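In: the following block contains a protein sequence and its predicted model.
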Amino acid sequence: MVSFENFFEQIGSKSIPHPSQNALDSLYDLIIKEKVATHSGYYHLPFEERAIKDSQSYIQAHSTLLSTIKNLIIIGVGGSSLGTKAIDTMLCHLPHRKNIALKFLEHTDPIEINKALQGVELKNSLFVVISKSGTTIETSSLMKYVLAHYKLLDHKEHLVVITDENSPLQKWAIDTKVKFITIAPNVGGRFSVLSSVGILPLMILGYDVASLLEGAKNFMMNFLHRREDHILRKAIFLAKSRDRFPINVLFSYSSSFKDFNAWYVQLWAESLGKIDTYGKKVGLTPIALIGSIDQHSFLQLITQGVMDKSVTFLNFNRKNYSEPKIPSLSLPHLESTDFVNKTSFAKLLNYQQIATMQTIQNEGIPTDEIKVDMLCEQSVGILIFYFELLTSCVGRILDINTYDQPGVEFGKIRLREMF
């Protein structure tokens, strides 16, 4: 369903040797210890029924309201919104996706607030506030706005909260008798999409969330049985060559991946940009591109700029997309473009990716490729868990805490002081 091909070996050298079996075994053991220690709860989400049961319970109790809603508005920022947005963008072509507009209030930009809420009426809308604590200033401010604007405390059935157990936001929901669903506090925000944070909105939209979790579960089981060691090899390469290749590019060949790219950037940057146990600042810089659009804006820099980047290509099987085709039309003075006539746009995009990948490889730039056979809930579950697990593996080698974000907290403190 999803295949992984690694081309890093092509640039192996004495300075970046291929990892030994002992190195692979050591990293595997570190990840297993981290999983068992429950330092981060995301490892266990694909194996749990909590998110599905809590979401089903909420949907059954509010079936009358949910049968009439036309707008689902997510109020949250970062990990509270990016994962759900990414999955919906990848899967919104599926026939069982309900005709409900998914909107996000995640920005304090007044223009975006007005744009997101344009035409939204209370009677056919559900507002979902998502925050681990509720004290994130963007989320709390946006929640206050909709509470006042739509008089939601007089219409509490149109509001639901997803938050940590025993958080300030849960206590507020209890006091005001607003419906809430909790998640485990050890599930970090950017690793939370397979919890109720993502499962409830996706289930309301009609997606097969059981298959989403099944895809993630199957990938983790394969990893546990040492059938996905490519992820260990990639993590070791990226971590050990970080001084030579500090920039990691995700080059996704479909606009369906544009929001997945944004989710990856947050996951990678916020997890890996840290101070290690020796007091050294470390990190890997993520860049997300969409092909073929960014071939005309970024490929030049990759191929002839500083050789400090690795590139991961992400694409899906386009064999089922034979239409539309480029017409057999020859235009005066533009005859040089006729070589693609009668070709499907899917085939053209595929060849553009192959040509780009070969060009980059010929420059000695390290690459790998992820191929999705079909964009469905199960394959997306695999993709989500692959990148989460890869992030954890790199974090272990860098000797950092992959799951905190002290730099972000410093900014929050300074903002409070400014006010």
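Out: Structure received.

In: going forward, measure contacts between C-alpha atoms and count neighbours the same way
Out: Fine.

In: for the lengthiest strand in the chain, which helices and strands make contact with it?
Out: Using DSSP state E, we find that the single longest strand of the chain is strand 309-316. Contacts defined by 3 or more C-alpha pairs under 8 Å, 6 or more residues apart in numbering; DSSP states H and E place strand 309-316 against strand 247-252, strand 367-372.

In: please compare the first structure with the one that follows:
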Amino acid sequence: MTVSIHVSGDAKAAVERHVPQLVADLVASGITAQDPALWGADAEAEASKRLGWTEAVAISRPLVQQIADLRALFVESGIDNFVLAGMGGSSLAPEVITKTLGVELTILDSTAPEQIRSALADRLETTVLIASSKSGGTLETDSQRRAYESAFRAAGIDPAERIVIVTDPGSPLQKLATDAGYRVFLADPNVGGRYSALTAFGLVPSGLAGADIGELLDEADAFSLNLAEDGADNVGLILGAALAGTQPLRDKTGIVSDGTHVVGFADWAEQLIAESTGKSGKGLLPVVLDLESPELTENLPDVQIVRLVGDAGAFHLRERHPGEVLISGSLGALILTWEYAIAVAGRLLGIDPFDQPDVESAKAAARGLLDDRPEPVAPSFVEGGIEVRGTADVVSAAGTLAGAVDALLAQLPADGYVAVMAYVDRLALPELADLRDLLAARSGRPVTFGWGPRFLHSTGQYHKGGPATGVFLQITADTVDDLAIPDRPFTFGQLIQAQAAGDAGVLAEHGRPVLRLNLTDAANDVPTLFSALR
């Protein structure tokens, strides 16, 4: 199945304006040939070591049989529960692949102690842990691996028989895994994390869980020629121009699934777009929508709607809103198409799409808090069981929870957005995701929602490096039953609180308005929270 696209309105005008020049500049073939000069002199050093994704299909082929053989070995031994410890690019691609192909894979991309405990309690005797980290030093993944090692040993299971490592060659995790006797899959180091869906990072967890990764590679391969050719019908060029070439720029990209067979694609695309483009005060903000989201009918001038549909060629004949981008295709082909498109978007925006200069700031702040262990900042006030903190422009004059919310939204510029960041156990509090549509309707502006610390490896880059137009609502919760991290001087509960506080601190340092709400009794506090936000 190929990828088809339909554009109209401002998106069509952008395509007509930019694609002929992109074709004349040989951008598509240049990306395929891994030309690092396409994004300017400042980006050349990074781009020269980040374009391996263009040949990921060929490089990954030998992995298919290796993964199938290992899965067969596990299954024959009665081991059939697969858990992935990974963040960002290490988890988002396996999540969309396994959901779309209908196989079970537990995604452990949280540091909430209750969520870790839930995973550890689920069929440990038949579990394989896949610990996946490009750098080999991801704090969340390291902590999750330690928890599983301890649990396996306590159950009389040799961790070397149950832990699989995916990492880059030469990383600290490779050495640790080799010394411990773990099975190791090494990925191509010339591919950045968010572009790694068709490398070992996307394929090993998905294939071990039972997904047909050979077919996934076939889908990408079948469409690769279209993406490499310098022609007006190149879907990668068309999509890139539609996203980043409108005048004035529609710099919020609302993505909605509307008839596609692909499950959760917008969550994967969110990281690809935000981390690639959100820097130097520029960027495209991805906003994951559902079919009832207010943004779909508000006709906001700075929002470009992209619908993932079953058949873009036929969908445009139905009644819809003008100016939308309609795109359809198989999962493998869509992944490769969006990777090309965002590389093209980076060129049009004038940024380096392969670095992420602001991702590390929140990590460093969290590590500093874990090392120094300062006394918690006293709340400005408490309402019910909700502790209220935040930047002075939000909480200084507010004496009520509703007043603090009003003060936060009063800081929202005409071209701004609201970001909701929930550092909680999302298995226990899934209803918090409903805050997104509620705030979008109330504010009349785009709203993003992220589970922490997961989003730090995704939209976290945009929040700090992109346009300074966001206001930020952070939600945390007291830990009821904390969980130790083996051989670490801090617990999972302390880790997630440090990550939240560190993130809020960095946002405040960047001059972003922040409202921090801590639920001391989540079950009773959530209704109070919704009431205040309404």
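Out: Nice, I can see it. Worth saying up front: this structure is predicted, and the values here are computed from it rather than measured.

In: superposed, what's their TM-score?
Out: Between these two chains, after superposing, the TM-score reads 0.76 (TM-score structural alignment, normalised by the length of structure 1); 353 aligned residues with a C-alpha RMSD of 2.9 Å.

In: picking that back up, whereabouts in structure 2 does the longest strand of structure 1 align?
Out: Counting by TM-score structural alignment, strand 309-316 of structure 1 falls onto residues 303-310 of structure 2.

In: ok, now stretch 246-253 of structure 1?
Out: Under TM-score structural alignment, the match for stretch 246-253 of structure 1 is residues 251-258.

In: list of residues touching that stretch?
Out: Applying C-alpha atoms under 8 Å, 6 or more residues apart in numbering, the external contacts of stretch 251-258 of structure 2 come out as 243-244, 266, 283-291, 295, 302-310, 446.

In: touching the match of strand 309-316 of structure 1 from outside, list them.
Out: Outside stretch 303-310 of structure 2, the residues that touch it by C-alpha under 8 Å, 6+ apart are 11, 243, 250-261, 296, 315, 323-329, 446.

In: buried only: go through those residues for me.
Out: Buried subset of the contacts of stretch 303-310 of structure 2 (neighbour count, 16 or more other C-alpha atoms under 10 Å): 11, 243, 250-258, 260-261, 296, 315, 323-329, 446.

In: which residue ranges of the stretch 401-534 of structure 2 form helices?
Out: Secondary structure of the stretch 401-534 of structure 2 (DSSP state H, counting those that start in this stretch): helices at 401-410, 435-443, 459-465, 492-509, 522-533.

In: tell me which of these lies nearest to residue 58 of structure 2.
Out: With C-alpha to C-alpha as the criterion, residue 58 of structure 2 lies closest to helix 459-465 of the helices of the stretch 401-534 of structure 2, at 30.0 Å.

In: could you point out which element follows the longest strand of structure 1?
Out: Downstream of strand 309-316 of structure 1, the first helix or strand assigned by DSSP states H and E is helix 345-362.

In: host element of the counterpart of residue 185 of structure 1 in structure 2?
Out: Residue correspondence to structure 2 (TM-score structural alignment): residue 185 of structure 1 is matched to residue 189. Using DSSP H and E, residue 189 of structure 2 falls within no helix or strand.

In: what is the top helix by length along structure 1 packed up against?
Out: Secondary structure of structure 1 per DSSP state H: the longest helix is helix 377-398. Packing partners of helix 377-398 of structure 1 (3+ C-alpha pairs under 8 Å, 6+ apart): strand 2-6, helix 21-36, helix 82-91, helix 209-224, helix 230-240, helix 258-272.

In: mind redoing it with 10 Å?
Out: Judged by 3 or more C-alpha pairs under 10 Å, 6 or more residues apart in numbering; DSSP states H and E, helix 377-398 of structure 1 is in contact with strand 2-6, helix 21-36, helix 82-91, helix 209-224, helix 230-240, helix 258-272, strand 274-275, strand 367-372.

In: so the first one versus helix 377-398, what angle?
Out: Okay, so that is strand 2-6 of structure 1. Here strand 2-6 of structure 1 runs at an angle of 30 degrees relative to helix 377-398 (axes from the mean of the first three to the mean of the last three C-alpha atoms, to 10 degrees).

In: show me what strand 2-6 of structure 1 is packed up against.
Out: helix 230-240, strand 309-316, strand 367-372, helix 377-398.

In: for it, give me the average deviation versus structure 2.
Out: Compared with structure 2 after the fit, strand 2-6 of structure 1 shows a mean deviation of 3.0 Å (mean C-alpha distance after the TM-score superposition for structure 1).

In: can you check what angle separates that strand from helix 209-224?
Out: Between strand 2-6 of structure 1 and helix 209-224, the angle comes out at 40 degrees (the same axes, to 10 degrees).

In: a markdown table for the helices and strands packed on strand 309-316 of structure 1, including distance to residue 125 of structure 1?
Out: Below are those laid out as a markdown table (distance: least, C-alpha to C-alpha, whole Å):
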| stretch | distance to residue 125 of structure 1 |
| --- | --- |
| strand 247-252 | 33 |
| strand 367-372 | 34 |
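
In: quick one: residue 314 of structure 2 and residue 259 touch, right?
Out: No - under the criterion of C-alpha atoms under 10 Å, residue 314 of structure 2 is not in contact with residue 259, lying 11.7 Å apart.

In: residues in contact with the spatially most central residue of structure 1?
Out: Centroid check for structure 1 by C-alpha atoms, centre = their mean gives residue 263 as the closest residue, at 3.3 Å. Taking C-alpha atoms under 10 Å, 6 or more residues apart in numbering, we find residue 263 of structure 1 in contact with 78-79, 81-87, 190-191, 257, 288, 384.
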